[in-house]
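Asker: Can you look at this prediction? I've put the sequence above it.
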Amino acid sequence: ADRGAELVKKGFPDRVPERAAKVLSYLIIGLRPVAAIISNLSYSFFWLMRWLVLWVSRRRVYYSDRFACDVTTNPNGLTRALLKIALGIAAEIKEKGQTTTFLEGFDLLLPVGVKQGMSIGSVGLHASFESILQWDIVNPYRQWLTVNNTHPLMGDRLQILSFYAKFWKLETELDWEGLSSKGQANSLKSDRQKLLILGAPFFGIPLGLVVALTFWLVGGIFYLLTWWQVDWLFGDFWLLAGCLPIGYSLGTIIRINRFFPDIRPLKILDDPSLPELLSSPEALPLDSQPVRLQGKLLGRSGMAGWLGQDLSIETKTGLVKLHYLSKLGPLGNLWPKSTRPCDLVGKSVTATGWWRRGATPWLDLDKLQAEGGKSIRSHHPIWSSIVAGVCALWGTYIIYRGSF
């Protein structure tokens, strides 16, 4: 479809009759939106289906590492291999300017996750692997943040391989002795409020369930007291169903201000060093540090990149994944003639947004600006508010109408 659109724009070869060229032009223009919708919906379905096997994929990696060590009795060799694979993935993405379909399609089966390799492999050229992977073995909330990852944390895997090496009286490939993991973990135990706020939308669902059951209890008490005005609360299914989306809505509202603070010039880190950002063991996605990164925009151009699913920026010190959301929501990029980040792929850009340090570091975009002056805004805070409002209204409707 992209090649056809390019032919329409540049013109068909002279050997194609004029009438046939016109017919083909109309067909391409008419069918391209249909192809875009089908292809992007298929891609979304592919990502949804991945969720069913993510936990199995992470568990498989631990068993495969153990099996490899049992067979080879060389955990240090496996450590070197995993790090070299990460370096290779990062080099491949830089060379191709995007995540190839091969890497993404076989992500679940690769020894190293593509997003992991992109981050660790690119930053590993500018800092020691021990400092980069410190977060993976120190942060006490790291396991909570791997839910949507295909592979377990690289630092966790390599530390286990170091334990195997010590068991066999071998010198470890990486030096973890300098990491005071126990002391760092203890200093973070008192900061669980961050984790609660980070997962507030999801914790809000069981909280809504608790509130609904409390109403049931109150209704049951009034039922025993024969107060018919309030006893309808007891056992009302629609009250229970309506409180769930309302709980999600309240959790989202609680998180919005912390997750998307105002980006003020004095608080922005201008083109920071990625090794320094990654080496902070206490960082969490909720920290929402405003940053401004400069570099080359990588990703898929044309229809393949309309959803903005493969955006990243190549800075002086590594690659960073970018998350973008159009003003019309997740499907807004399918709107005809909309301005998309994929239009800037391959150009030098300045990306401003909120830095997130999780199992896979990323940047939630606020603004993406090219050197020529063309800029694109992302709308994460607005859509978080819209989703919260819709869920609250839906929950209220369920309770009021007694139906979905």
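Answerer: Yes, it's here. Note that the structure is predicted; figures quoted are calculated from it, not measured.

Asker: going forward, measure contacts and count neighbours with C-alpha atoms only.
Answerer: Will do.

Asker: Can you show me the strands along the stretch 201-350 of the chain?
Answerer: In the stretch 201-350 of the chain, the segments counted as strands under DSSP state E, counting those that start in this stretch are 269-270, 289-298, 312-315, 318-323, 348-356.

Asker: The longest one packs against which elements?
Answerer: I take that to be strand 289-298. With contacts taken as 3 or more C-alpha pairs under 8 Å, 6 or more residues apart in numbering; DSSP states H and E, strand 289-298 sits against strand 269-270, strand 312-315, strand 348-356.

Asker: Including distance to residue 34, could these go into TSV?
Answerer: Conversion of the helices and strands packed on strand 289-298 to TSV gives the following (distance: least, C-alpha to C-alpha, whole Å):
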stretch	distance to residue 34
strand 269-270	41
strand 312-315	27
strand 348-356	31
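
Asker: put this beside the first:
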Amino acid sequence: MPFVLYLLGLAVFAQGTSEFMLSGLVSDIAADMAVSVPAAGSLTSAFAVGMIVGAPLMAVLSLRWSRRRALLGFLITFLLVHVVGALTTSYAVLLATRVVGALANAGFLAVALTTATSLVAPDAKGRATSILLGGTTLACVAGVPGGALLGQLWGWRAAFWAVALISVPAVVAVARAVPPSTPTTAHTGVRAELRALRSPGLLVTLLLGALVNGATFCVFTYLEPLATHVSGIDDAWVPGLLALFGLGSSVGVAIGGRLADTRPVPLLAGGTAALLAGWVVFALTAGNPVAAVVLAFIQGMLSFAVGSTLIARALYAATAAPTLAGGFATAAFNLGAAVGPWAGGRAISSGLGYRAPLWVGALFVASAVLAAGAALLARQRRQNRQHRQRRQRRQH
């Protein structure tokens, strides 16, 4: 794999830390900003909304720039809004910085995915994707628990300053290592690529990714209050629990990177079934701290193994849309990241308690299973109908 992919992964690490770190800072932000815990959790949803809108929009806008210029512009904007977020005393301003930061993150990730897959062989998209997502899982392992620890020691603002500082070497790395222009497939035009994105297989893959990611973010956003209020885990151990979830996600991305190019169907079928069972078991046993610790690792692994494989399959399904494929894959997965925390927050606000996001996560994955089953049934019927039509034509 080209070394530049690992440098892009460094930038994704900084951005993933920002996207995920609020799961360990929700209570502190709520207290400091005088808002409810669900309102603080909605900062994650705001970030995801910015990713949803920004991914396809920024992918289109960046067509006029060289890839290095686009990556640098998005990354510097991301750095600056975290400085503003660290300084503000207004919840509204903090919310706005999350949206703008997400727009920059979305643009960067969309261009980075396109760049990464253009630098490898056509049958290595899964491995290239796993390197970029490795930055995200490293954020879960080190960045998110580190942010939680900084929050406990010096307040949640310290975590925002840390993200800004981490972004500095990423800016230098991108400026030095990413070529001004990167070879790509022939550009066919935005309209042609949008038509290619209407493929039923691609749309189903994006839907499944949104649902699976919705479950992941629904639980992960509220993992800290779940651990302290339901599982009885002391605050001091929360960073370790978040790191364990991140370690599981790293293992999951590694598994996805190995199998997404060669055996995606067994991984997706078995992994999704195990993921659904895991969320149900977690909901039933959340009051047991040992079970919570073990399942945090297992569910992190399964969530990212399935999720990273779905991203790779979306890129394979959108080979006719090389420019916009990364943007729409990013948007679909962040749609889940927006709806998940919102749904979990609604469940908590309704008085169902901090265990409720686990049940909501199980519902998301169950919906993915049903959607996949319906898509397979529809495809089988379509194939049977086409077979009958061909047979009738031969008979006549």
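Answerer: Sure, I can see it. This is a predicted model, so every value here is computed, not measured.

Asker: Mind checking the TM-score on these two?
Answerer: The TM-score (TM-score structural alignment, normalised by the length of structure 2) is 0.31; 192 aligned residues with a C-alpha RMSD of 6.6 Å.

Asker: Mind putting the strands of the stretch 201-350 of structure 1 into TSV with mean neighbour count and distance to residue 393 of structure 1?
Answerer: Listed next are the strands of the stretch 201-350 of structure 1 as TSV, based on neighbours: other C-alpha atoms under 10 Å; distance: least, C-alpha to C-alpha, whole Å:
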stretch	mean neighbour count	distance to residue 393 of structure 1
strand 269-270	14	38
strand 289-298	23	32
strand 312-315	24	36
strand 318-323	23	27
strand 348-356	23	29
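
Asker: Out of those strands, the one nearest residue 54 of structure 1 is which?
Answerer: strand 318-323 (19.7 Å; C-alpha to C-alpha).

Asker: relative orientation of that closest one and strand 348-356 in degrees?
Answerer: Between strand 318-323 of structure 1 and strand 348-356, the angle comes out at 70 degrees (axes from the mean of the first three to the mean of the last three C-alpha atoms, to 10 degrees).

Asker: What is the strand or helix carrying residue 6 of structure 1 packed up against?
Answerer: Assigned by DSSP states H and E, residue 6 of structure 1 belongs to helix 2-10. Applying 3+ C-alpha pairs under 8 Å, 6+ apart, one finds that helix 2-10 of structure 1 contacts helix 18-50.

Asker: Which elements pack onto the helix it packs on?
Answerer: Using 3+ C-alpha pairs under 8 Å, 6+ apart: helix 18-50 of structure 1 touches helix 2-10.

Asker: Next, the angle helix 18-50 makes with the helix it packs on.
Answerer: 150 degrees.

Asker: what comes up buried for helix 2-10 of structure 1?
Answerer: 4, 7-8 (16 or more other C-alpha atoms under 10 Å).

Asker: Same question for stretch 151-169 of structure 2.
Answerer: By 16+ other C-alpha under 10 Å, the buried positions in stretch 151-169 of structure 2 come out as 151-152, 155-164, 166-167.

Asker: circling back: the strands of the stretch 201-350 of structure 1: which one's closest to residue 70 of structure 1?
Answerer: Per C-alpha to C-alpha, nearest to residue 70 of structure 1 of the strands of the stretch 201-350 of structure 1: strand 318-323, 34.3 Å.

Asker: What is the closest one packed up against?
Answerer: Using 3+ C-alpha pairs under 8 Å, 6+ apart: strand 318-323 of structure 1 touches helix 114-123, strand 312-315, strand 362-370.

Asker: Which among the ones you listed is found nearest to residue 85 of structure 1?
Answerer: Of those, nearest to residue 85 of structure 1 by C-alpha to C-alpha is helix 114-123, at 7.2 Å.

Asker: The closest one packs against which elements?
Answerer: Here helix 114-123 of structure 1 touches helix 75-96, helix 129-132, strand 318-323, going by 3+ C-alpha pairs under 8 Å, 6+ apart.

Asker: State the helix or strand in which residue 43 of structure 2 lies.
Answerer: helix 37-61.

Asker: Give me the buried positions along the helix or strand just after that helix.
Answerer: Next along the chain after helix 37-61 of structure 2, taking DSSP H and E as the criterion, comes helix 67-87. The neighbour-count check on helix 67-87 of structure 2 (16+ other C-alpha under 10 Å) flags 67-79, 81-86 as buried.

Asker: Minimum distance to residue 21 of structure 1: which of the helices and strands packed on strand 289-298 of structure 1 has it?
Answerer: Nearest of these (C-alpha to C-alpha): strand 348-356, 36.0 Å.

Asker: and the angle from that closest one to strand 289-298?
Answerer: 140 degrees.

Asker: Return the distance of residue 297 of structure 2 relative to residue 282 of structure 2.
Answerer: In this view, residue 297 of structure 2 and residue 282 of structure 2 are 11 Å apart by C-alpha to C-alpha, to the nearest Å.

Asker: from what I can see residue 333 of structure 2 touches residue 210, true?
Answerer: Yes. Under the criterion of C-alpha atoms under 8 Å, residue 333 of structure 2 makes contact with residue 210 at 4.5 Å.

Asker: neighbour count winner among these two?
Answerer: Counted by other C-alpha atoms under 10 Å, residue 333 of structure 2 and residue 210 do not tie: residue 210 has more neighbours, with 29 against 25.

Asker: SS state for that one?
Answerer: helix (DSSP: H, G, I helix; E, B strand; the rest coil).

Asker: Just the element for the residue lying closest to residue 258 of structure 2 once chain neighbours are set aside, please.
Answerer: Spatial nearest neighbour of residue 258 of structure 2, chain neighbours left out: residue 127 (6.8 Å); criterion: C-alpha to C-alpha, 6 or more residues apart in numbering. Per DSSP H and E, residue 127 of structure 2 falls inside helix 125-138.

Asker: So which other helices or strands are in contact with the following helix or strand past that helix?
Answerer: Reading on from helix 125-138 of structure 2 to the C-terminus, the next helix or strand found by DSSP H and E is helix 144-154. Under the contact definition 3+ C-alpha pairs under 8 Å, 6+ apart, helix 144-154 of structure 2 sits against helix 3-20, helix 156-177, helix 238-259.

Asker: distance between helix 144-154 of structure 2 and the chain's centre?
Answerer: With C-alpha atoms, centre = their mean, to the nearest Å as the basis, helix 144-154 of structure 2 stands 21 Å off its chain's centre.
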